[in-house]
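J.: turn this into a structure:
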Amino acid sequence: MTQYLLSVPHDSDEEPTMETMDPAELEAALAATGAIIEELTSTGALVFAGGLMPPSSAITVDNTGESVSTVNAPFVEAPEYLGGFWIIEVADEEAAVGWAAKASKALGGRIEVRAFQVPPSE
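T.: Take a look at the predicted model:
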């Protein structure tokens, strides 16, 4: 079994949070997301899921020099950002893409699928 990250991109021009979303849109998004999580859980595929606060809330930490540096900003500016994700464990990429298709349909947006790296076996 391989673990995959199913990520939910958001447009950087908008930074929706649960507090700022229209209540009806929030309810629909939570219902759609909840249904996917319930289905993933019932099949044993769900490892973990979460929604992230927008990039404007990020703190970048750099401790590679003489002292720790913190910046109240994301480490990279981009036209889109990671808004939420599911980590799933399934048999293969085809199964991961199938789950992404369900999530995309439910949420009405794109989903990116990426496998986690596995160290080479000796």
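J.: drop to CA atoms for contacts and neighbour counts, all remaining ones
T.: Noted.
J.: tell me how far the residue sitting furthest away from the middle of the chain lies from Phe75.
T.: Going by C-alpha atoms, centre = their mean, the residue of the chain most distant from its centre is Glu66, 33.3 Å out. Note on Glu66: its distance to Phe75, by C-alpha to C-alpha, to the nearest Å, is 19 Å.
J.: I'd like to know how many residues surround the nearest residue to Ser69 once chain neighbours are set aside.
T.: Distances taken as C-alpha to C-alpha, 6 or more residues apart in numbering place Asp62 nearest to Ser69, at 5.1 Å, with adjacent residues excluded. Residues lying near Asp62 (other C-alpha atoms under 10 Å) number 12.
J.: run this one through as well so I can compare:
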Amino acid sequence: MTLYLLSLHQPRGELPPDPDFLAGVMRQLGELRAELVSTGSWVFGQGLHGPETATVLRARDGDVLVTDGPFVEGKEYLGGITIIDVPDLDAALDVGRRYALATTLPIEVRPFQAGAGD
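T.: Below you'll find the model as predicted:
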């Protein structure tokens, strides 16, 4: 099995979705999560607050500079993550497709590097 990160990217500046649409998205995501849990593929997932809540820490000359706001400005921001444990990239892409269909958001699928002892 391999760990994959599914990153959900949200567009900046758009109004919140219609409550009925959002309820449908949440229902579909709940069903998908329940399925992943039942197959042992679910590791972790959670939405994130908006980029305006971010704090960036940068090491400089032996000190750490603390700044408010996101690391980068962009048209989209990281809105949430899900970590899954599946056999291969094809399985991860299948889950990613289902997230994209449920949320209508771009989903980035990336494998984790193998750690020590893996």
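J.: aligned partner of the residue nearest to Ser69 of the first structure in the second structure?
T.: Under the alignment (TM-score structural alignment), Asp62 of the first structure pairs with Arg58 of the second structure.
J.: just say helix, strand or coil for its match.
T.: Three-state assignment for Arg58 of the second structure (DSSP: H, G, I helix; E, B strand; the rest coil): strand.
J.: with Ser56 of the first structure instead?
T.: Ser56 of the first structure ends up helix, using three-state DSSP.
J.: if I look at it, how far off is His10 of the first structure?
T.: 13 Å.
J.: with neighbour numbers in mind, choose between those two.
T.: Per other C-alpha under 10 Å, whichever of Ser56 of the first structure and His10 has more neighbours is His10, with 18 against 12.
J.: before we move on, back to that, what sits against the residue farthest from the centre of the first structure?
T.: Residues in contact with Glu66 of the first structure (C-alpha atoms under 8 Å, 6 or more residues apart in numbering): none are found.
J.: would you mind measuring from the residue nearest to Ser69 of the first structure to Thr2 of the first structure?
T.: Distance from Asp62 of the first structure to Thr2 of the first structure, by C-alpha to C-alpha: 31 Å.
J.: kindly report the same for Ala32 of the first structure.
T.: Ala32 of the first structure sits at a distance of 25 Å from Thr2 of the first structure (criterion: C-alpha to C-alpha).
J.: in terms of neighbours, single out the busier of these two.
T.: Taking other C-alpha under 10 Å, Ala32 of the first structure and Thr2 do not tie; Ala32 has more neighbours (18 against 14).
J.: for that one, pull up the helix or strand it's in.
T.: helix 23-43 (DSSP states H and E).
J.: which one in the second structure is aligned with Arg114 of the first structure?
T.: Alignment note (TM-score structural alignment): Arg114 of the first structure maps to Arg110 of the second structure.
J.: quick check: its match touching Leu5?
T.: Yes. Using C-alpha atoms under 8 Å, Arg110 of the second structure makes contact with Leu5 at a distance of 5.2 Å.
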